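>>> sequence first, then the predicted structure, then my questions.
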Amino acid sequence: MQLAPDRIELALDEMQLVNETVPQGACVLELGCGKADKTRQIAQGGKASSILALEVDQIQHEKNLRITDLPNVRFALGGAEEIPAEDASFDIVMMFKSLHHVPVEKMDLALQEIRRVLKPGGLAYLSEPIFAGEYNDILRLFHNEEAVRQAAFEAIKRSVDSGQLNLVREVFFNATVRYQDFAQFDRAVLKVTHTSHVLSPELYEEVRTKFEQHMTPEGAVFKVPMRVDLLRKDAT
């Protein structure tokens, strides 16, 4: 396993990889579902028979509970380090850019919990942003995640090295992130409820200036380097 290659050539819509990975008729667990964007896409992809989508942020969870057009999705409050589900309940567990939000001292426990709730032969799909790129250069001005992203990778590697979960595939690709303008970035990133970003007026203007350097007539478009670790629980 490697944290990141020197160069990433593959450009990919991650949902293409997700749709290839989710088994037909799968019972899916999504950890850290956020605004449920990926939850919706998985549900509408037609392969999941049921989805349990967990979120630790109470404010966002309450918003998710108001979603009524996804009959095969159940939203619940909970985190990866203490999953409110029975042993061997899911065919696949998915985390999209959320393992590094688990407290570092609980990341190993989160991987143990994922293994516990997976059925024999079940898959863990762990998607994490790589600490690199122009978009990351903006984010690190007010929220430097280098240490926690490194810790998330090391927790995954320990899980594999110990034989707790088996590495099936590691995929590196560039995802595209688009914003119409800085106001959209402000709403989507600076004002999220799960993380408190308190920026001084000077830092706010620095972030705005750096962001607006990427503005075009079509908005700001970034290539974000990503890593997906696909792991499997032993079938026996």
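Perfect, I can see it now.

>>> contacts, neighbours, all on C-alpha from now
Fine.

>>> for this structure, which helix is longest?
For the chain, the helix with the greatest residue count under DSSP state H is helix 146-161.

>>> want to compare, so here's the second one:
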Amino acid sequence: MSSSFYDILAKTELNYEDITCLRDMYIRLEDEINLLKEVFSGIPLDNKRILDIGTGQGFACKFLVDNSQDSLILTIDLDPLCLNRLRNIVGDKIGKIVFVRGDASNMPFLASNFFDIALAHYTLSQISVKKLPLALREICRVLRPGGLFIVTEGFGEGILDEARKLVIELEKIYEKIFGDEEADLDVLLSLIRKTPGLSISSIRKLNDGRLDPTVKDFANFLLSHTRDDELKTRICRIIDRGLKIGFREAPDYAVYIQKHEY
């Protein structure tokens, strides 16, 4: 881990739980930045109009801000907490970003054929399969002809070690609690191919699944959203096991999609 983490830590007054949380998020940030460097390798980001779909933790937008010059970057998310978190982490570069609270499946306030690049960094999996075609059509609409749409997602089971099986079990519990159906890789690719104006240029598998210490936050989220004692017991057992062996996410993929030239 970079020594800068400890430099920052030395200037703070935090308890053990806060320090552990901060450390895990710092690890995740470094991990995400390295992944995004690979995703955008060879893709110019200067003097571009870039749409960041789903602000989330803010990692992707921060990467875009830090690695572009004279670009307009617009980030959109339904959750105001995500937008505020990003405001806090970009510092004095906040002026490079337009913050919008909104739904990617309904963006009438954005002009057609406007953006050079659109990025959905672990966003499409948060949209229901029924709503996903609407979002894809909207993204296609706001991209300029010849524009690039990049999707990053974790798909498949990957390395089926115990650390990965724990996350698979958490995902099954999520479906039990919320009843949401997420698109797997085949479903997503099929929906993209059915979207008028979009063509898949290439698909890259980025890794075999990363160990992610922040998954325990997802487990705690599930724990706080169920009253089912049996599910609570299962989640607690998963957390205990994960603290010992870690949590491995699904393999990461980058899908590169082009909007047709007219």
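Cool, the structure landed. Only a predicted model underlies this, so the values are computations on that prediction, with no experimental measurement involved.

>>> do a quick rundown of the strands in the first structure.
Secondary structure of the first structure (DSSP state E): strands at 26-31, 48-55, 73-77, 90-96, 118-129, 166-179, 215-216, 219-232.

>>> would you list these in CSV and tack on distance to residue 61 of the first structure and mean neighbour count?
Output for the strands of the first structure, formatted as CSV (distance: least, CA to CA, whole Å; neighbours: other CA atoms under 10 Å):
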stretch, distance to residue 61 of the first structure, mean neighbour count
strand 26-31, 12, 24
strand 48-55, 6, 21
strand 73-77, 7, 18
strand 90-96, 16, 24
strand 118-129, 21, 22
strand 166-179, 24, 16
strand 215-216, 32, 13
strand 219-232, 25, 20
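
>>> redo those as TSV? Include distance to residue 146 of the first structure.
Shown next, in TSV, are those (distance: least, CA to CA, whole Å):
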stretch	distance to residue 146 of the first structure
strand 26-31	21
strand 48-55	23
strand 73-77	27
strand 90-96	17
strand 118-129	10
strand 166-179	18
strand 215-216	25
strand 219-232	14
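
>>> okay but residue 79 of the second structure is in contact with residue 103, surely?
No - judged on CA atoms under 8 Å, residue 79 of the second structure makes no contact with residue 103 at a distance of 9.6 Å.

>>> not counting sequence-adjacent ones, nearest residue to the residue nearest the centre of the first structure?
For the first structure, residue 96 is the residue whose C-alpha lies nearest the centre (CA atoms, centre = their mean; 1.6 Å). Among residues not flanking residue 96 of the first structure along the chain, residue 127 sits closest, at 4.9 Å (CA to CA, 6 or more residues apart in numbering).

>>> check contacts around the equivalent of the one you found over in the second structure.
Aligning on TM-score structural alignment places residue 127 of the first structure opposite residue 152 in the second structure. Neighbour list for residue 152 of the second structure: 120, 121, 122, 252, 253, 254, 255 [criterion: CA atoms under 8 Å, 6 or more residues apart in numbering].

>>> number of nearby residues for residue 229 of the second structure?
Applying other CA atoms under 10 Å, we find 10 other residues in the vicinity of residue 229 of the second structure.

>>> what's the answer for residue 171 of the second structure, then?
Counted with other CA under 10 Å, residue 171 of the second structure comes out at 15.

>>> for residue 129 of the second structure, see how far away it is.
Note on residue 171 of the second structure: its distance to residue 129 of the second structure, by CA to CA, to the nearest Å, is 16 Å.

>>> please apply the same query to residue 237 of the second structure.
For residue 237 of the second structure, the distance to residue 129 of the second structure - CA to CA - is 30 Å.

>>> just residue 142 of the second structure next, same as before
Going from residue 142 of the second structure to residue 129 of the second structure by CA to CA gives 21 Å.

>>> surely residue 26 of the second structure is in contact with residue 4?
No - look at residue 26 of the second structure against residue 4 with CA under 8 Å: they stay out of range, at 10.1 Å.

>>> and the two? which has more neighbours close in?
Set residue 26 of the second structure next to residue 4 and count neighbours by other CA under 10 Å: residue 26 wins out with 15 against 9.

>>> alignment lookup: that one to the first structure.
Counting by TM-score structural alignment, residue 26 of the second structure has no partner.

>>> could you find the closest non-adjacent residue to residue 26 of the second structure?
Distance criterion CA to CA, 6+ apart; nearest residue to residue 26 of the second structure, sequence neighbours excluded, is residue 5 at 7.4 Å.

>>> ok, now which ones touch the aligned residue in the second structure for residue 96 of the first structure?
Counting by TM-score structural alignment, residue 96 of the first structure lines up with residue 121 in the second structure. Residues counted as contacts of residue 121 of the second structure (CA under 8 Å, 6+ apart) are 52, 53, 54, 60, 150, 151, 152, 153.
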